[in-house]
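> Need coordinates for the following:
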Amino acid sequence: MIEKHVDEYITFLKIEKGLSPASLSSYKQDLNHYLFYLDDQGITSLAKVDTDVLIGFIKYMTEKGLSPKTISRTQSTLRNFHQFLLNQDVTEVNPAVKLTAVRGEKKLPVYLTIEEMETLLATPDDSPAGRRDSTMMEVLYASGIRVSELISIKRPDVNTEMGFIRVSGKGSKERIVPITDFVARQLDEYIGSIRPRLLKAEDTEDLFITNRGRGFTRQGLWKTIKKYEVLSGINKNITPHTFRHSFATHLIENGADLRAVQEMLGHSDISTTQIYTQISASKIREMYKQFHPRK
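Down below sits the predicted model:
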């Protein structure tokens, strides 16, 4: 009987809400875990579920070692599911509305120190591919753009004379991102002498192209960065996004205005940018503990 209501809810989400197959699968998985718990507790009617039962389920998930993020998502699923049951007159109340949101501690993003970044940027060799890779990493660090934004840059999007790149961010929002004179000169060299040698017979407007003359994919760029992580000897998990984190952290550590960093990163909400102030504060605390004479 309970399974029937879950199936009806999933159908509702599919037809009325138009959710994607991935989202439907996620909802179904959360609810299947919920049904398993109810069955284990001997509960055969959703009308008998109260807030205490839901709290018991949350505690069960916590004891199983599920992350706060997963538990929070499941709570949202239960809240919506029980609201659906209430709207359908299956139950008389929504016991999930009284659940307190689970807040997990935000993990600070991985970033490189200025010295580590300089080591990484000096790692590529002087071959055409190495000079291309060097330019890609310099652009990532100089602009703080996302991976998707980098691989989407077209040749006409670059204006080295004025010192900026036009990128298309989330929601297809375009923004102008400044670059340093050093990176502008490196881009001029790449566009003028390196890129034509990589193009071969291909015809593409993509700024950064592979050895086969085609634009980079996210996976291809990730593999390239991982190669230089190994070659540099830096003992950190370096991904293309590490450049973005390092860009923002270094700017804020050196006194950049938070609103300006928000604009350059393309964040719609400044609270997203504020995570980098926490990194800076964390670093200050570490230095304080290390160097204060009365530890």
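> can we go C-alpha only for contacts and neighbour counts from here?
Will do.
> Can you show me the helices along the stretch 101-250 of the chain?
114-121, 128-143, 147-152, 181-189, 195-199, 218-232, 240-253 (DSSP state H, counting those that start in this stretch).
> So which of the ones you listed is nearest Ile55?
helix 240-253 (37.0 Å; CA to CA).
> Mind giving me the packing neighbours of that closest one?
helix 128-143, helix 218-232, helix 258-265, helix 275-291 (3 or more CA pairs under 8 Å, 6 or more residues apart in numbering; DSSP states H and E).
> Of all the ones you listed, which one comes closest to Ala201?
Closest among the helices and strands packed on helix 240-253, once you apply CA to CA, is helix 128-143, at 16.6 Å.
> and this one, so I can compare the two:
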Amino acid sequence: MAAISVTDINLEAGSIYIKSTPTTNSRTLSLKPGQILLLYTWLREIRPRLLKGADSDVLLIGHRSKPMSADDIVKHVIRSYKNTYPERSVTAQAIRGSVIANLLAHGHDISVVQQFAGHKYPSSTERYKQSGVETLKAAIEQYHPMR
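Sure thing, here's the model as predicted:
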């Protein structure tokens, strides 16, 4: 997320371009209407105030008018959600994994999820599949009163 630039956002087309990394492919993802509205507000109102006249192409800007690093983003996610989910370890990676697992659990085709996640290999996406037994085990571990 720290690598996303303002030019990667196309509000008119309702899309965001994600650059490739050593482990993921580049991809263009569709934005939902609520996401478009949030990004519009961020780009037109909030981000310019945070920049305070500074110049930066980076999408996410912190309170000191500097681009947010990956570590800053992780700290923000943890700080924002630790009270909402106190029993869970909330990280950017956990959220990403949860989204991928949920897409697969809801029957989305593995090749579609692979493209969405930017995985180079189908096997990378397949490891997020959970069998019914694994899901049941996870629920028991989380909610069983004798743990």
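> before we move on, back to that, and the helices of the stretch 101-250 of structure 1 as TSV, adding mean neighbour count and distance to Leu24 of structure 1?
Output for the helices of the stretch 101-250 of structure 1, formatted as TSV (neighbours: other CA atoms under 10 Å; distance: least, CA to CA, whole Å):
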stretch	mean neighbour count	distance to Leu24 of structure 1
helix 114-121	15	42
helix 128-143	21	35
helix 147-152	20	26
helix 181-189	17	45
helix 195-199	17	43
helix 218-232	16	26
helix 240-253	21	29
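> quick one, which of the ones you listed is nearest to Phe36 of structure 1?
Closest approach to Phe36 of structure 1 among these (CA to CA): helix 218-232, 37.6 Å.
> Structure 2: matching residues for the closest one?
Alignment of helix 218-232 of structure 1 against structure 2: residues 70-84, by TM-score structural alignment.
> Now for the residue positioned nearest the centre of structure 2: which residues touch it?
Against the mean C-alpha coordinate of structure 2, by CA atoms, centre = their mean, the closest residue is Arg96 at 5.4 Å. If you count contacts by CA atoms under 8 Å, 6 or more residues apart in numbering, Arg96 of structure 2 has none.
> Need the counterpart of it in structure 1.
Aligned against structure 1 by TM-score structural alignment, Arg96 of structure 2 finds its counterpart in Arg244.
> how close does the residue nearest to the centre of structure 2 sit to Asn10 of structure 2?
Here the criterion is CA to CA, to the nearest Å. By it, Arg96 of structure 2 lies 22 Å from Asn10 of structure 2.
> Distance to Ile55 of structure 1 for the helices of the stretch 101-250 of structure 1 - can I get that in JSON lines?
Output for those, formatted as JSON lines (distance: least, CA to CA, whole Å):
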{"stretch": "helix 114-121", "distance to Ile55 of structure 1": "46"}
{"stretch": "helix 128-143", "distance to Ile55 of structure 1": "45"}
{"stretch": "helix 147-152", "distance to Ile55 of structure 1": "40"}
{"stretch": "helix 181-189", "distance to Ile55 of structure 1": "55"}
{"stretch": "helix 195-199", "distance to Ile55 of structure 1": "59"}
{"stretch": "helix 218-232", "distance to Ile55 of structure 1": "41"}
{"stretch": "helix 240-253", "distance to Ile55 of structure 1": "37"}
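> Which among these is found nearest to Arg212 of structure 1?
helix 195-199 (7.0 Å).
> how far apart are the closest one and its match in structure 2?
Compared with structure 2 after the fit, helix 195-199 of structure 1 shows a mean deviation of 0.8 Å (mean CA distance after the TM-score superposition for structure 1).
> Need the contact partners of that helix.
Residues outside helix 195-199 of structure 1 that contact it (CA under 8 Å, 6+ apart): Pro128, Arg132, Phe208, Ile209, Thr210, Asn211, Arg212, Gly213, Arg214.
> Ok, stretch 2-15 of structure 2 next?
16-19, 28-33, 36, 39-40, 43, 57-60, 67-70, 73.
> got TSV for the helices and strands packed on helix 240-253 of structure 1, with distance to Gln29 of structure 1 too?
Listed next are these as TSV, based on distance: least, CA to CA, whole Å:
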stretch	distance to Gln29 of structure 1
helix 128-143	38
helix 218-232	28
helix 258-265	35
helix 275-291	31
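> Of all the ones you listed, which one is nearest Gly56 of structure 1?
Nearest of those (CA to CA): helix 275-291, 32.9 Å.
> Relative to structure 2, which residues correspond to the helix or strand containing Tyr34 of structure 1?
Following DSSP states H and E, one finds Tyr34 of structure 1 within helix 21-40. Per TM-score structural alignment, helix 21-40 of structure 1 has no counterpart in structure 2.
> So which bits of that helix are buried?
In terms of neighbour count (16 or more other CA atoms under 10 Å), helix 21-40 of structure 1 has its buried residues at Leu24, Tyr27, Lys28, Asp30, Leu31, Tyr34, Leu35, Tyr37, Leu38.
> what does stretch 72-87 of structure 1 give?
72-86.
> and those residues, which of them are in helices?
Those of the buried residues of stretch 72-87 of structure 1 mapping onto helices are 72-86, per DSSP state H.
> can you tell me which of the residues you listed lies nearest to Lys227 of structure 1?
Nearest to Lys227 of structure 1 among these: Arg73, at 35.2 Å, using CA to CA.
> now the closest one: how far from Tyr27 of structure 1?
Distance from Arg73 of structure 1 to Tyr27 of structure 1, by CA to CA: 9 Å.
> and what of Asp257 of structure 1?
Counting by CA to CA, the gap from Asp257 of structure 1 to Tyr27 of structure 1 is 41 Å.
> try Glu8 of structure 1
12 Å.
> Same check on His250 of structure 1?
The gap separating His250 of structure 1 from Tyr27 of structure 1 is 40 Å, by CA to CA.
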